[in-house]
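Chemist: Coordinates only, no sequence provided:
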């Protein structure tokens, strides 16, 4: 980028130099407007003069009427939920009823979001789906403390007076406007009224002696009616906007929950990508490096046989023999390394991989796998290495005589249960001063990384039972 010194004359407008300078001038881009990811606004404009004749005005009018129709039932549901929760706090099982009512408030939220989409021109994203917790207390806690459910309950309470006020003012402005504009037509059928001076009048009265029964007053009332009719969409627009804000704030997801969901999706994609990358590395090692080492080992074996049948220096024969033995050891180590990266048996499914693992174990291992469970490949890998590590612990540390492995699907989770009859005493220990940690601690961290749970029950004398819950998919 060139700089202009004070001694250089500036190009005058209209000259070729000025045109070239204008072409090379860089205009900074306008910063993009970051939209709220919780909703999409599809509202049309609401002009003041054409307001009563727009689709938006009548859609918002229909929303306020429908909101008033639902408001008493919605308020009754919200108050019933709060009262049932307060009344059943002394119980335990009864709290599931209150929790069910809290979860049911999500249905009310879906109803109002649908109304807002069709009548208010705003599409609000649904809250993050509730996860099905396992266990009595976890399930109860997830129901009673469901954030979207409680926000929906608050919405039902707050919008009750808003629905009444919006309905009353909307109808007041609309009816007043239409009535004042058409007063000159229907006022002739009004009953006669006597003024204070004894005269009789037919028409709307304001006070004791002011009647709308002259052409000038009729025209003035028509103008007042036009003004009320023009103000009607604007007044109801304010109430509709309040409903929009409440729907977005209370019935949509929070920005934090959306961020967490995006991070979970990103984490799941990274886990799937990492698993796919490990599979490729294992295949490359098996089909490339290992195959070449096998070929080298075969060639060294042939060279060794030829050298032994001929009169060759014994040192050369020993050298080739050592190279042959080292190559075979490298092949064995490479196979173990590839198996540790990704067991080839997992390509045939978790059941086959665990059966293969059991067959290679020095302990009797009984495997019971639910054939209908179809977890994601990344979850299968984590499940396999959990079982492999637990079986290894039973062999090396527990002094067990047998291991039982159960794999089954529970809802949206994959449940692993590994039991051995060893001496017990297994525990998840914290890392020491040098950062070393136990194998169980590493497994627990790996399971928690995908929102799983890892529980160990290992009393002194045994048995040791490890229960692992994994999501069926980490990228959904």
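Modeler: Looks like it came in fine. Predicted model only: the values in this text are computed from it and were never measured.
Chemist: From here on, just use CA atoms for contacts and neighbour counts.
Modeler: OK.
Chemist: just checking, what packs against the helix or strand where residue 174 lies?
Modeler: Using DSSP states H and E, residue 174 sits in helix 147-181. Where contact means 3 or more Cα pairs under 8 Å, 6 or more residues apart in numbering; DSSP states H and E, helix 147-181 is packed against helix 55-87, helix 95-119, helix 215-246.
Chemist: For the shortest one, list every residue counted as buried.
Modeler: To tie it back to what came earlier, the one meant is helix 95-119. The neighbour-count check on helix 95-119 (16 or more other Cα atoms under 10 Å) flags 95-99, 101-106, 108-110, 112-113, 115-117, 119 as buried.
Chemist: got it, and the first one?
Modeler: Buried residues in helix 55-87, counting neighbours by 16+ other Cα under 10 Å, are found at 56-61, 63-65, 67-68, 70-72, 74-75, 77-79, 81, 84-85.
Chemist: Turn the helices and strands packed on helix 147-181 into CSV, including distance to residue 465.
Modeler: Shown next, in CSV, are those (distance: least, Cα to Cα, whole Å):
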stretch, distance to residue 465
helix 55-87, 37
helix 95-119, 29
helix 215-246, 49
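Chemist: And the strands in the stretch 301-450 of the chain?
Modeler: 365-369, 403-410, 413-420 (DSSP state E, counting those that start in this stretch).
Chemist: most neighbours per residue, which of those?
Modeler: Ranked by mean neighbour count, the strands of the stretch 301-450 of the chain are led by strand 413-420 with a mean of 22 (mean count of other Cα atoms under 10 Å).
Chemist: okay, pairing it with this:
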């Protein structure tokens, strides 16, 4: 949530736009609050009264979900008048089937929280409006008192004297000294008014943040859904790339080898062994190149080094890296063995970060630290490059580079943290669960 945070001095508070915007918000909220409270009470009454009928439950569930509309209305009021930004809650997802659909309506936490806001904000809005209006009207009345007190009806004091002005018992405000005191009191109340009113608007902002925005659980669910969608998209892209490599490269080479063998067979039948031998040599070389390509593709699917564990795979990766890579693996990292999916993600994460350090960061060295504790695997990859790395997409909705790594890590409920100030160093910390089972 973001709010109006500009500093307002005591001397200028009554004349600032923010102050009058807050007072305008109380006016608007007061106009809406009775209808919101009536909707909330009607929802409770209908849901409880018609619970014995299935149709009644659908009506009540629809009204609970309708609370989302009231939440959107109040978020809009807070945003337009108080510049308070409250994140939108996740969209409503109706369950499939009759009973699941009914349960999703009646169990819509966003709708119930919006109804709760309508209930608890009503007294705060009414009291805040009344107190604020009393303060500002009293202040303005006292300040302008010298201009209109002469038109008040005359009143007789206890001693029989007559006075024209406001009175507090037998104390009449009709002398220059008393009028000056009243004006001073009005000015003081005017300057206190914004701060008293702000107590109520801040309370309404807090209630809005707590009840009208998404919960941490909802945000986490939405994040997991997005990361899992990204992981599915990434897996699909990798499968398509493998299919393309096999079709355009390996398959074409194998077709060429078959054609060369057929041609060599024809030369042998025609009595030209020299030509057949040359074709067979070419086919043999092509077959060896095809085997090498297949090994590279297989390594991209699952590195053979992972068969011996993550520690061996990372040390093998460091030995083949285009720049010096030191790997520090704490004792007990593979006791017991990590889940295969965790090992694969950890390996590819380190491999991608090492490649980025060499290609984009102009790094001279990379240090990898691997630790395991409390059911999590922690990877730290540090390079001495120029820094400035950021997580961005490719602009087409696909996750590439660091964004792809982050999506892959979060797909198994991991954490990805990047620290890369300009000038370096770049430090990426990845935390993964040691098992993908809940």
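Modeler: Yes, it's here. Values in this document were obtained by computation on a predicted structure and should not be read as measured data.
Chemist: quick revisit: so the helix holding residue 174 of the first structure matches what in the second structure?
Modeler: Counting by TM-score structural alignment, helix 147-181 of the first structure pairs with residues 109-143 of the second structure.
Chemist: before we move on, what about stretch 213-225 of the first structure?
Modeler: So stretch 213-225 of the first structure sits over residues 174-186 in the second structure, by TM-score structural alignment.
Chemist: Likewise for stretch 119-131 of the first structure?
Modeler: Aligned by TM-score structural alignment, stretch 119-131 of the first structure falls on residues 81-93 of the second structure.
Chemist: contact partners of that stretch?
Modeler: For stretch 81-93 of the second structure, the surrounding residues in contact (Cα atoms under 8 Å, 6 or more residues apart in numbering) are 1-4, 18, 21-22, 24-25, 75, 78-79, 104, 108, 110, 205, 208-209, 212-215, 218-219, 222.
Chemist: on that earlier part again, and of the helices and strands packed on helix 147-181 of the first structure, who's closest to residue 340 of the first structure?
Modeler: Set against residue 340 of the first structure and scored by Cα to Cα, those come closest in helix 95-119, at 44.2 Å.
Chemist: post-alignment, that closest one versus the second structure, mean distance?
Modeler: Its matched residues in the second structure lie on average 0.7 Å from helix 95-119 of the first structure after superposition (mean Cα distance after the TM-score superposition for the first structure).
Chemist: Helix 147-181 and that helix, what's the angle between them?
Modeler: 40 degrees (axes from the mean of the first three to the mean of the last three Cα atoms, to 10 degrees).
Chemist: Helix 95-119 of the first structure: what's the following helix or strand?
Modeler: Next along from helix 95-119 of the first structure, by DSSP H and E: strand 122-124.
Chemist: List the buried residues in that next one.
Modeler: Residues 122, 123, 124 are the ones in strand 122-124 of the first structure that count as buried (16+ other Cα under 10 Å).
Chemist: Off-centre distance for it?
Modeler: Relative to its chain's centre, strand 122-124 of the first structure lies at 17 Å (Cα atoms, centre = their mean, to the nearest Å).
Chemist: And that strand against the second structure, how far off on average?
Modeler: Strand 122-124 of the first structure, aligned to the second structure and superposed, deviates on average by 0.9 Å (mean Cα distance after the TM-score superposition for the first structure).
Chemist: what packs against the next helix or strand after that strand?
Modeler: Next helix or strand after strand 122-124 of the first structure toward the C-terminus (DSSP H and E): helix 136-144. Counting by 3+ Cα pairs under 8 Å, 6+ apart, the packing neighbours recorded for helix 136-144 of the first structure are helix 95-119.
Chemist: Distance of the residue nearest to the spatial centre of the second structure relative to residue 282 of the second structure?
Modeler: Taking Cα atoms, centre = their mean, the centroid of the second structure lies closest to residue 219, which sits 6.2 Å from it. Remark: distance between residue 219 of the second structure and residue 282 of the second structure (Cα to Cα, to the nearest Å) = 60 Å.
Chemist: One more: residue 428 of the second structure?
Modeler: Distance from residue 428 of the second structure to residue 282 of the second structure, counting by Cα to Cα: 47 Å.
Chemist: of those two, who's got more company?
Modeler: residue 428 (19 against 16; other Cα atoms under 10 Å).
Chemist: The more buried one: what's it in contact with?
Modeler: Here residue 428 of the second structure is in contact with 379, 380, 381, 382, 416, 417, 418, 419 (Cα under 8 Å, 6+ apart).
Chemist: what residue of the first structure takes the place of the last one?
Modeler: I take that to be residue 419 of the second structure. In the first structure, residue 419 of the second structure lands on no residue (TM-score structural alignment).
Chemist: Residue 419 of the second structure against residue 427, yeah?
Modeler: Yes - under the criterion of Cα atoms under 8 Å, residue 419 of the second structure makes contact with residue 427 at 5.2 Å.
Chemist: Between these two, which has more neighbouring residues?
Modeler: Using other Cα under 10 Å, the more surrounded residue of residue 419 of the second structure and residue 427 is residue 427, with 22 against 16.
Chemist: what residues are up against the more buried one?
Modeler: Counting by Cα under 8 Å, 6+ apart, residue 427 of the second structure has contacts 380, 381, 382, 383, 418, 419, 420.
Chemist: Go through those and say which is closest to residue 191 of the second structure.
Modeler: Of those, the one sitting nearest to residue 191 of the second structure (Cα to Cα) turns out to be residue 419, at 46.3 Å.
Chemist: Who are the contact partners of that closest one?
Modeler: 426, 427, 428.
Chemist: ok, it to residue 143 of the second structure distance?
Modeler: For residue 419 of the second structure, the distance to residue 143 of the second structure - Cα to Cα - is 57 Å.
Chemist: And for residue 376 of the second structure?
Modeler: From residue 376 of the second structure to residue 143 of the second structure the distance is 67 Å (Cα to Cα).
Chemist: Next: residue 113 of the second structure.
Modeler: With Cα to Cα as the criterion, residue 113 of the second structure and residue 143 of the second structure are 44 Å apart.
Chemist: related to what we said a few turns ago, check which residues of the helix holding residue 174 of the first structure are buried.
Modeler: Judged by neighbour count (16+ other Cα under 10 Å), helix 147-181 of the first structure contains these buried residues: 147-157, 159-160, 162-164, 166-167, 170-171, 173-181.
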